[in-house]
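In: The following block contains a protein sequence and its predicted model.
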Amino acid sequence: MTDRSKDAPERLYMHVARRLQQSIRLGHYPVNSRLPSEREIADAYGVSRPTIREATIVLELRGLVEMRHRAGVYVIATEPEEVESNLADNVGPFEVTEARRLFEGEAAALAAGTIEQAELTELEDLLSQMAEDELDQSIRERADRDFHLTLARATRNEAIVSVVQTLWDKRYSSPLCAYLFSLAKQIGIQPPVEDHRRILAALQARDPEGARQAMRAHLTRVTESLYRATEHDARERTRLKMDERRHVFARRAGVSEPAE
């Protein structure tokens, strides 16, 4: 069997995660110390802030750090917990979304000149499913995926269809993507219907530049929603820890807490 680690280049976020993990192990960042800000680490490593966010999630999954709401990222251990071995073999969620923004923005522009009425009708039907609050979330998510794949097929370019489908599949096959998108789902982030309406309107108007910009704006908001998901997760864990401390102090003081 081929050793993929020797053949394939290391993912950028995994490279950053490995270097940060090494710094933690060497004591540059002791337990209970705060890591530098995302911007500071990004500047030091010459990478984007989304790459640092992905690296931080890897360290968090390994049990080395913890994101704390409005406080930053703190070291909680110097040796990693055992995690899925295929974590390094998959792209991160911000990488996937950045690639989608590039490919799907151009696909939307191309589709604006080639899309047929039957496909516009199909997109309208899928948009109606995304907007239907009564439908199960999984159905709405599938409608979101089908919307983008239908648009890709409207380009009449099978290579584009294959790329778009592969990028969507990464959302489910990559452990890091699955983890972060599940966080987004937990806090109620839904397929952004208004974004898709703007994309559809540009396609209906046969406006390539409008379709390109609408798609790019949509995927920029997806990136923003992923940031919100990680920040909400940190905030919720901070709240739970405060509640736990409150209960401990109340027990020590012999105070009966009111029923919730």
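Out: Sure thing, it's come through.
In: Could you use CA atoms for every contact and neighbour count after this?
Out: Fine.
In: Nearest spatial neighbour of residue 203, chain-adjacent residues omitted?
Out: Among residues not flanking residue 203 along the chain, residue 112 sits closest, at 4.7 Å (C-alpha to C-alpha, 6 or more residues apart in numbering).
In: looking at it, the one you found is touching residue 215, isn't it?
Out: No - the pair residue 112 / residue 215 is not scored as a contact, 11.7 Å apart, by C-alpha atoms under 8 Å.
In: alright, now check it against this:
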Amino acid sequence: MDRAQDESPSPRLYRKVAARLIDEIRAGRHPVGARMPAERDLSLTMGVSRPVVREALLALEVMGVVEVRIGSGAYVLRLPEDEPRSPTEVTPMELVQARLIFEGEAASLAAANITDEELARLDSAVAAMRREDGSFEDWQAGLTDFHMTMAHATRNLAVERSVRDLWDMRSRSTECRRMLEEARSRNYRYSLQQHVEILAALKARDPVRARAAVRMHLEGSIEHVLMAIEERAVADARARVAEMRSRYFSR
């Protein structure tokens, strides 16, 4: 892997590093119980920045392949399975694009079939999301309940299961969680207002308005993901320059 690849803002770069580390563990270069090389050494060996290496080690830790010990480093816990499945398989961009396809139409279908009881539940979910003093988990629970209730209101089991599968992937992804936490801290009121608008469209039982409201919400999410990718690329570039500066002046 060369330095040119490291210039890419793609969030998939750390996965390439993780895949290479998995190959090395399988080949016996890093035996079970052994300490992995330091982040700095891996960064130099693989031609990527230390933040990219850190993301790769985090992915391996989530898979249960390594254990990262504060102040000590990463240690190999077990050999990777032949076909490892990582909770971070789906990127935030892939996920929000899929949600845009499914949930916009799900909202349209729900608007035509939703019951008063389900509308009351959506009201409760919005009230939970409205609590500024609530934890991220409280907000996440309200958000999940809102979208799962809307999916159930479609009266279409295939649609409901598809939406639920997307949300399961979302909840398992550490990358998605990190971006969601950032989104809540930056765009709390905007996100809340979007869900208020979705609820108003469902209360009006207006399929066109409901579809448009959900699409606007998810298109805003796509913009946030793009901004996060851009910020990460800038941060990685700054880290690389800082390392180069440190190596140069240390001479």
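Out: Here it is on my side, so go on. For clarity, every value in this text was computed on a predicted model and none was experimentally measured.
In: before we move on, back to that, okay, residue 112 and residue 215 of structure 1: which has more neighbours?
Out: Shown here are residue 112 of structure 1 and residue 215; by other C-alpha atoms under 10 Å, residue 215 has more neighbours (29 against 26).
In: Residue 210 of structure 1 contacts residue 202, doesn't it?
Out: Yes - the pair residue 210 of structure 1 / residue 202 is scored as a contact, 5.4 Å apart, by C-alpha under 8 Å.
In: From residue 111 of structure 2, how far off is residue 200 of structure 2?
Out: For residue 200 of structure 2, the distance to residue 111 of structure 2 (C-alpha to C-alpha, to the nearest Å) stands at 10 Å.
In: Tell me the secondary structure of residue 90 of structure 2, please.
Out: coil (DSSP: H, G, I helix; E, B strand; the rest coil).
In: Burial check on it, number of neighbours?
Out: 17.
In: ok, now which ones touch it?
Out: Listed by C-alpha atoms under 8 Å, 6 or more residues apart in numbering, the contact set of residue 90 of structure 2 reads 169, 173.
In: Surely residue 191 of structure 2 and residue 217 touch.
Out: Yes - applying C-alpha under 8 Å, one finds residue 191 of structure 2 in contact with residue 217, separated by 7.4 Å.
In: what about these two, which has more around it?
Out: residue 217 (20 against 17).
In: so the more buried one makes contact with residue 196?
Out: No - at 10.8 Å, residue 217 of structure 2 and residue 196 do not qualify as touching, with contact defined as C-alpha under 8 Å.
In: so what's in contact with these two at the same time?
Out: Joint contacts of residue 217 of structure 2 and residue 196 (C-alpha under 8 Å, 6+ apart) do not exist.
In: buried set for stretch 122-132 of structure 1?
Out: Buried residues in stretch 122-132 of structure 1, counted by 16 or more other C-alpha atoms under 10 Å: 123-124, 126-127, 129-131.
In: In helices, which of those residues appear?
Out: 123-124, 126-127, 129-131 (DSSP state H).
In: Relative to residue 160 of structure 1, which of the residues you listed is nearest.
Out: residue 123 (17.8 Å; C-alpha to C-alpha).
In: can you tell me how far the spatially closest residue to that closest one that is not a sequence neighbour sits from residue 186 of structure 1?
Out: Nearest residue to residue 123 of structure 1 in three dimensions, chain neighbours excluded: residue 147, at 5.8 Å (C-alpha to C-alpha, 6+ apart). Look at residue 147 of structure 1 and residue 186 of structure 1: by C-alpha to C-alpha, they are 23 Å apart.
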